[in-house]
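Enquirer: Prediction below, plus the sequence it came from.
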Amino acid sequence: MTRVLQVITGLERGGAERQLALLLRHLPVTCEVATLTRAGTLGAALQDEGIAVHEIGMRGNRDLAALPRLVRLIRQGRFDVVHTHLYRACVYGRVAARVAGTPRVIATEHSLGDGHLEGRRATRGVRALYRTTERLGNATVAVSPTVAARLRGWGVAPGRIVVIPNGIDAAAFAFDPGRRAETRRRLGIGPEEFVAGAVGRLVPTKRFDLLVEAVARLDARPGPAGQAPPGGVRLLLVGDGPERDALGRLARRLGVSGRVILAGGTDDVAGALSAMDVFAAPSVQETFGLGVLEALAAGLPVRYTTCPALDDLPPGEAPHARHVPADAGAWTTELALLADPGRGPVQRAPVPAAVARYAIAEQAERLARLYRDGTRRTGRPSTREYIPT
């Protein structure tokens, strides 16, 4: 049985971290996990499932003392493959794997934006270090053709890039009325209130400020006979990040702090989605758009600005998802239409074909084949052939 060490920067709540946890439950290989920093709640959950989790104890980006500790772990484990996730883990993990003599070194690029890497500006030095260490591996997995194109733009050789999309367990997000009621009670949301929601890291490129502005504009619209509209729209933002305080200040300045719920991170994304009536994703930069797929699996209507997971598919595969430009006025119009009391309660939709294309079991099997092969075939790559079919 192939033995794989998954190396990741940390195991706090986040899209890449949740994706790794999901993969670990479906990969047909034996895996252990090394986290450069703290294991956190997700690491504890993995250990409860019987997966060995090792903390390397890195104290910062330049803590070189972590490198020999990681090398020692790889050598002692005699792993067939080292698979790295996120920038810091990719840099240190590739070097450690080569020093330890690991025969196969794979990396997944989860968070490469246009000029940004994991929400931070990608400087010339960051790009140079990335290219240098990338050559130490056998292949780099891009989670979408969009990411593959960015990797090529950074100077990564096209023949070293494999597109294996993120995966989703659709059944885990199925709508549950009981979970909806419980989550709404916990968050202080009334059973009849209309809730627009989003899930993601609170960083500038997500543009959650547009949703706060849209809610404020809706709140200011006159109702019948010039009266304020009853109920209005609640905004539920699930996630944490550096923009949290700024979003709170914006809500207070616009007079809608009572309508905006900054719920923080959660291990129960399915419960949060159950509490929503529409999923709003105004992000202007995405590497994949897993939150959009999870919302579609929950039967929610979706409005989004950028989502490679949908944009890379043929039209019509997600009929309840609609593109909205990154403009507060456009988002106001969309939310007003969806929240119109004349439409009646929002009905949950069937899970669309787009979600089935990204089934986690299939993506895990593709990754396992890459582990066994070590490198993809040579020649001019065609990223399209790696899009789920």
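Expert: Cool, got the structure.

Enquirer: Every contact and neighbour count from this point should use C-alpha atoms.
Expert: Will do.

Enquirer: quick one: contacts for Ile360?
Expert: Residues in contact with Ile360, defined by Cα atoms under 8 Å, 6 or more residues apart in numbering, are 22-23, 26, 166-169.

Enquirer: Could you measure from it over to Gly14?
Expert: 17 Å (Cα to Cα, to the nearest Å).

Enquirer: What of Ala89?
Expert: Distance from Ala89 to Gly14, by Cα to Cα: 15 Å.

Enquirer: can you check Glu49 too?
Expert: In terms of Cα to Cα, Glu49 sits 19 Å off from Gly14.

Enquirer: Number of residues surrounding Asp312?
Expert: Per other Cα atoms under 10 Å, the neighbour tally for Asp312 reads 15.

Enquirer: another one to put next to it:
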Amino acid sequence: MRILHIVTGLAAGGAERQLLLMLRHLPPGYDCEVATLTNPGTVAVALRAEGFTVHDLGMRGNRDLGVLPRLIRLVRAGRYDLVHTHLYRAGLYGRLAARLAGVRAVLATEHSLQAGVIEGRPTTRGVRVLYLAAERLGSATVAVSGQVAGVLADWGVPADRVHLLPNGIEAARYARPAGERAAVRDRLRDELGLPRAAFVVGGVGRLVPGKRFAVLLDALAETRPAGRPEARLLLVGAGPERPVLERQAERLGLADRVHFTGERDDVPELLTAMDVLASPSAEETFGLAVLEGLAAGLPVLHSACPALDDLPPAAAPGALALPSDAAAYAAALAALADRRTAVLPRPPAVAHYDIARIAAELATLYDRLGPAPPRRRADRRSTVRA
């Protein structure tokens, strides 16, 4: 089965990394290519390195309608059996282009939809009208959590058009023997300018207001040594909020204790440099960073994680839910700094969200929507074009 994945961009965000993992773990028989409307970033590099074709459509902005005929030509030329879109802008243009190009099997994954917010932006009446119009052009919509499925239902999307298929993690990448983990930890701390003895609080995600990383800076200001190792904050990710956070660090006298890595594709390794992962976002559609922290054996503090809300509490004993305010995080971080522990055992939640199982379920959905995959096709990757 030939499948074209259309995505808004390919920077190292959660949805983009999920696309990479899904393609990496799909069973044989699915010949996938990717089209990015804009920003072919680090995930595009990783996809090409693994042999996947990535088409850059060079879209210049939300209203660059010239991308539509280019996308239609691409879909027609590729003779795809199914088109799978990811993120809002790709969902609008991708579903329309697929229909105009004659592709009947059109699937969309809704990665980031909350009550009143889509991908960090308010869902105005116009956005909602466009979304629902585009949704009707598709065959089905995938919701990555029960929370997302609930919003789709509130918007009036029929339940029989929505399939709950959560995100997944590549659990094996986060597990390391103790000796290897210690070596990676020391190397990365030296590289990042982190003292080896420091108590390192980590945050992973796009640097945007909705992630509320400012809460961690305020908490860090309250977490003073007082007989415990110095606390540092390591923020992994890029985004428009970085200058704001840098100014906040200066104002709080934390400039030498807050470390920004920028966009990175080695998150499993970077987690070894942390003593705790903190996710103060008040709203999430899934909570991928929380699961990554648990897979790496870290204690995790979080304020929103639908992925864990869908499971019994015993599935993630290393995760502690907190209000999204500095006082709560400062108190919890101080307690963890006072009783630093070795790597925690992997909780059941990690196995539940194993990417291999999720990818197999996605393949089953592909088979239901499109033609059956060729029996003798052995390689899911397409030939990289010059």
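Expert: Yep, it's here. For clarity, every value in this text was computed on a predicted model and none was experimentally measured.

Enquirer: Neighbour count: Glu49 and Gly14 of structure 1, which is higher?
Expert: Gly14 (17 against 10).

Enquirer: My read is that that one contacts Val238, right?
Expert: No - counting by Cα atoms under 8 Å, Gly14 of structure 1 does not reach Val238; the two are 11.1 Å apart.

Enquirer: who touches both of those two?
Expert: Counting by Cα under 8 Å, 6+ apart, the common neighbours of Gly14 of structure 1 and Val238 are Gly200.

Enquirer: Three-state assignment for Ile6 of structure 2, please.
Expert: Look at Ile6 of structure 2: counting by DSSP: H, G, I helix; E, B strand; the rest coil, its state is strand.

Enquirer: List the buried residues of stretch 84-102 of structure 2.
Expert: Buried positions in stretch 84-102 of structure 2, judged by neighbour count with 16 or more other Cα atoms under 10 Å: 84-101.

Enquirer: which outside residues touch stretch 229-237 of structure 2?
Expert: Contacts for stretch 229-237 of structure 2 (Cα under 8 Å, 6+ apart): 12, 194, 197-207, 216-217, 220, 223-225, 257-264, 267, 274, 337.

Enquirer: buried subset of those residues?
Expert: Using 16+ other Cα under 10 Å, the buried members of the contacts of stretch 229-237 of structure 2 are 12, 194, 198-207, 216-217, 220, 223, 257-260, 263, 267, 274, 337.

Enquirer: among those, which are in helices?
Expert: Among these, the ones falling in helices (DSSP state H) are 216-217, 220, 267, 337.

Enquirer: Make JSON lines out of those and add distance to Glu180 of structure 2.
Expert: Shown next, in JSON lines, are those (distance: Cα to Cα, whole Å):
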{"residue": "Leu216", "distance to Glu180 of structure 2": "29"}
{"residue": "Leu217", "distance to Glu180 of structure 2": "30"}
{"residue": "Leu220", "distance to Glu180 of structure 2": "29"}
{"residue": "Val267", "distance to Glu180 of structure 2": "16"}
{"residue": "Ala337", "distance to Glu180 of structure 2": "23"}
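
Enquirer: Closest to Leu252 of structure 2 out of the residues you listed?
Expert: Nearest to Leu252 of structure 2 among these is Leu217, at 8.1 Å by Cα to Cα.

Enquirer: out of everything not next to it in sequence, what's closest to that closest one?
Expert: Ala249 (6.7 Å; Cα to Cα, 6 or more residues apart in numbering).

Enquirer: ok, the aligned partner of that neighbour in structure 1 - contacts?
Expert: In structure 1, the residue matched to Ala249 of structure 2 (TM-score structural alignment) is Ala251. Counting by Cα under 8 Å, 6+ apart, Ala251 of structure 1 touches 212-213, 216, 257, 260.

Enquirer: ok, the residues you listed in structure 2: which stay?
Expert: For the contacts of Ala251 of structure 1, the aligned pairs still in contact in structure 2 (both residues aligned by TM-score structural alignment, their matches' Cα atoms under 8 Å) are 212, 257, 260.

Enquirer: which residues touch the second one?
Expert: Spelled out, it's Ser257 of structure 1. 248, 251.

Enquirer: That one and Thr266 of structure 1, how far apart?
Expert: For Ser257 of structure 1, the distance to Thr266 of structure 1 - Cα to Cα - is 21 Å.

Enquirer: With the last one instead?
Expert: Between Val260 of structure 1 and Thr266 of structure 1 the distance is 17 Å, computed by Cα to Cα.

Enquirer: same question, the first one
Expert: Between Val212 of structure 1 and Thr266 of structure 1 the distance, using Cα to Cα, works out to 20 Å.

Enquirer: that older thread, for the contacts of Ile360 of structure 1, which pairs are in contact in structure 2 too?
Expert: Of the contacts of Ile360 of structure 1, the ones still in contact in structure 2 (both residues aligned by TM-score structural alignment, their matches' Cα under 8 Å) are 22-23, 26, 166-169.
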